[in-house]
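Visitor: all I have is the shape, not the residue letters:
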């Protein structure tokens, strides 16, 4: 008896699918849907029968819903739902919402591939019909096509992962349409479909990286958008973790460099490609590769920006090519208007010239940084370090070879005054270099007194206070 009922129901479903939906490759959903007509307005040509059939199936559907979609009553009302679906397709959007529930119920009970494919094709046709007849959200009036395609792609991938290419294309279209408004589920399944495409040999590994880059951008936008809304923030953080975990096997520097080296060699002046390469390699901390350096340099030469100039500067610092690093930092500072950003670059330039043993220039940039950002304690630390490093070179006797430490310690005190977070660092230096102050007997020998003013000469030329070693 059960088999007989199921066969009867399958016959009804197949009649809905009679437009040609047998397998993925046979028939076009749009062609099938083109056969639907909406003559006669909302309730079709026979409005009385439409309203009657609509009422019959909806009342029974409510009872089925109360059974948690398990009751056999679905077998009784499906003919009424089918009539509404075929004859008055714009009567209610719930025809499609409920239809997806109904067909999913039978899909789970399918006993062979033929039945499964028939139900699945019907499910896809219901999705397409909803998109065709209800392209806009009933409340907002805005397009919901992208969102509905997302749901369609998720269903197809979950129920038939072997149809990953079709699911991927649907989900890709959804994400392209929705952008930052894409649902978290659509993004997760879009990435899963991408992985499946590569594993099944239908795409290269590069697609995984491109899709990851696309999805990551959307996730990051939403993390910023919902930073003050804990519930939504948690959802997006979970998506980020899910995507990153899935991507991990493909995120090694060796894989990334291998994939993008070929593309870089083929198109070394493609700005879009260069941006993509530098972004993904930087994100995955593959910045020590030749590819990263070469692509960043090419990007800077093609389209100089403060960011690319700074990046080139940092890479040259890592290579200890300090003169080249200084050149890029100077180019960057010329392109920046924000005073605090300029201050940061000047501070970095000070450190670079310290490495080049050009203490006068190093101090000059540190002072420029402080002028733009008086709270820049690290630049005071740098000047102190410059003075301490010069002490023995700036004197000829036991006193003058140590007076630079007075000036150095003065700068460390200034550092912690303007930036309390530097207190520990500054105190360590104060403790270290206070021990290098001249001894009390040396101070007396040179006819000086503690607390008196003293001008440190040499290149330093700072007035400080006489102090004995501690």
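Guide: Looks like it came in fine. Computed from a prediction, not measured in an experiment: that's the story for all the values here.

Visitor: CA atoms for contacts and neighbours, from now on please.
Guide: Noted.

Visitor: residue contacts, residue 458?
Guide: 394, 395 (C-alpha atoms under 8 Å, 6 or more residues apart in numbering).

Visitor: over to residue 43?
Guide: Going by C-alpha under 8 Å, 6+ apart, the list of residues near residue 43 reads 50, 51, 88, 89, 90, 91.

Visitor: got those as a markdown table, with neighbour count columns?
Guide: Formatted as a markdown table, those follow (neighbours: other C-alpha atoms under 10 Å):
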| residue | neighbour count |
| --- | --- |
| 50 | 23 |
| 51 | 15 |
| 88 | 27 |
| 89 | 26 |
| 90 | 22 |
| 91 | 20 |
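
Visitor: hmm, residue 57 is touching residue 81, no?
Guide: Yes. Using C-alpha atoms under 8 Å, residue 57 is in contact with residue 81, at 5.6 Å.

Visitor: related to what we said a few turns ago, from the contacts of residue 43, which land in helices?
Guide: 50, 51 (DSSP state H).

Visitor: comparison target, given below:
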């Protein structure tokens, strides 16, 4: 009864349907419409086996009927494959499903878009079939070349997994070829993330990184030998980004190439994160002017007070390491201005004071000379650093030293030297 109703409906709508745009009906229009209605109804109810015969009649008699013939055809054979347990039949359904994508391109074009969809279907079918790995790799290569940043998200990690499977199964692909494809995938992920700013792309990149290290032995020597010369020759920012990422993932941040790559990337795409990394690296190498250049650039690229505080604290630590105590305190105070809860900054200032005894000592008054420890104690107290508070207290002047000079606990005293602060006189604990 259901079939008769569908046929009747098709006949009644005949005249209007013939003029329907996007449909290329054959001479046997009534029969074609009947077959179309029957298979579409079967697909909607997921009766894929029922859909095969009327769908095949349309493929044989009017292959350019409408694009939906191939969209639904893929659904039919993918649905049949999913329920099939016989390997031979599964393979047959897989091939028929993929042929739907090829024929869709043949009759209706839109190759890039259709390949995008075909690639992931093929990956699901063939990822466990070693004999199909070369075919899969060629398909993904073409899909990425044609689609670029429009490559479907599903294909990002899948492509790298195809590369891994082909390489580890003995496929004819060099380490350099693997790296090239890794770079291509990483570039697409980065471009997508720049547009959509979605955390899922960070996860995609992490997974692609893991697949790379599972495919080739990415170590310092490999990157420096295979990729760094090309980077230095071309100065290509994309190559530099690839080198930077690989050195980072291989824990090769001490390689000179890490900074070289970072500077090339920064020149092309200035960012807070890269400026911060370069500042840290140059500071570690005692190149303080270069470090300050990148640290200041990082501050200028951020509106986040906590990020600014972090950079200022880094600068304070750098100047402290180089013995520039006044400059170090200046940047520690800038860190506190942006983040008053930054206890590390107070501790750093306290350390600067504690370590200034010999610099500021005049040898005239033991009390005056030990005021640096009271000043240090005050900073440690603000930081909540009880261990250093105790150490500073041990260096306070003794009660006898205070009395000898006719001074009294609790009175204000001026500490000169570079520190130039007023402190309250306290004695050493007994």
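Guide: Great, that's in hand. In this text, all values refer to a predicted model and were calculated from it rather than measured experimentally.

Visitor: now for residue 57 and residue 81 of the first structure: what residues contact both?
Guide: Counting by C-alpha under 8 Å, 6+ apart, nothing touches both residue 57 of the first structure and residue 81.

Visitor: want to try TSV for the contacts of residue 43 of the first structure, with distance to residue 333 of the first structure as columns?
Guide: Below are the contacts of residue 43 of the first structure laid out as TSV (distance: C-alpha to C-alpha, whole Å):
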residue	distance to residue 333 of the first structure
50	72
51	72
88	67
89	63
90	61
91	64
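
Visitor: what segments of the stretch 351-470 of the first structure are helices?
Guide: Assigned by DSSP state H, counting those that start in this stretch, the stretch 351-470 of the first structure shows helices spanning 359-372, 377-390, 404-418, 423-434, 440-445.

Visitor: what angle do the second one and helix 423-434 make?
Guide: Here helix 377-390 of the first structure points in a direction 20 degrees away from that of helix 423-434 (axes from the mean of the first three to the mean of the last three C-alpha atoms, to 10 degrees).

Visitor: which stretch of the second structure lines up against helix 377-390 of the first structure?
Guide: Aligned by TM-score structural alignment, helix 377-390 of the first structure falls on residues 343-356 of the second structure.

Visitor: how distant is that stretch from the center of its chain?
Guide: Distance of stretch 343-356 of the second structure from the chain centroid (C-alpha atoms, centre = their mean, to the nearest Å) equals 36 Å.

Visitor: for it, buried residues please.
Guide: 343-354, 356 (16 or more other C-alpha atoms under 10 Å).

Visitor: quick one: contacts of it?
Guide: 313, 316-317, 320, 325, 328-329, 332-333, 335-336, 372-373, 375-380, 382-385, 392, 419.

Visitor: same thing with stretch 359-370 of the first structure?
Guide: Counting by C-alpha under 8 Å, 6+ apart, 342-347, 349-354, 376, 379-380, 382-383, 386, 459 sit against stretch 359-370 of the first structure.

Visitor: likewise stretch 167-179 of the first structure?
Guide: So stretch 167-179 of the first structure is contacted by 145-150, 152-154, 156-157, 182, 186-187, 189-190, 193-194, 197, 218 (C-alpha under 8 Å, 6+ apart).

Visitor: identify the residue nearest the geometric centre of the second structure.
Guide: residue 202 (3.5 Å; C-alpha atoms, centre = their mean).

Visitor: buried ones in whatever helix or strand it lives in?
Guide: For residue 202 of the second structure, the host element (DSSP states H and E) is helix 200-215. By neighbour count on 16+ other C-alpha under 10 Å, the buried set for helix 200-215 of the second structure is 201, 204, 205, 207, 208, 209, 211, 212, 215.
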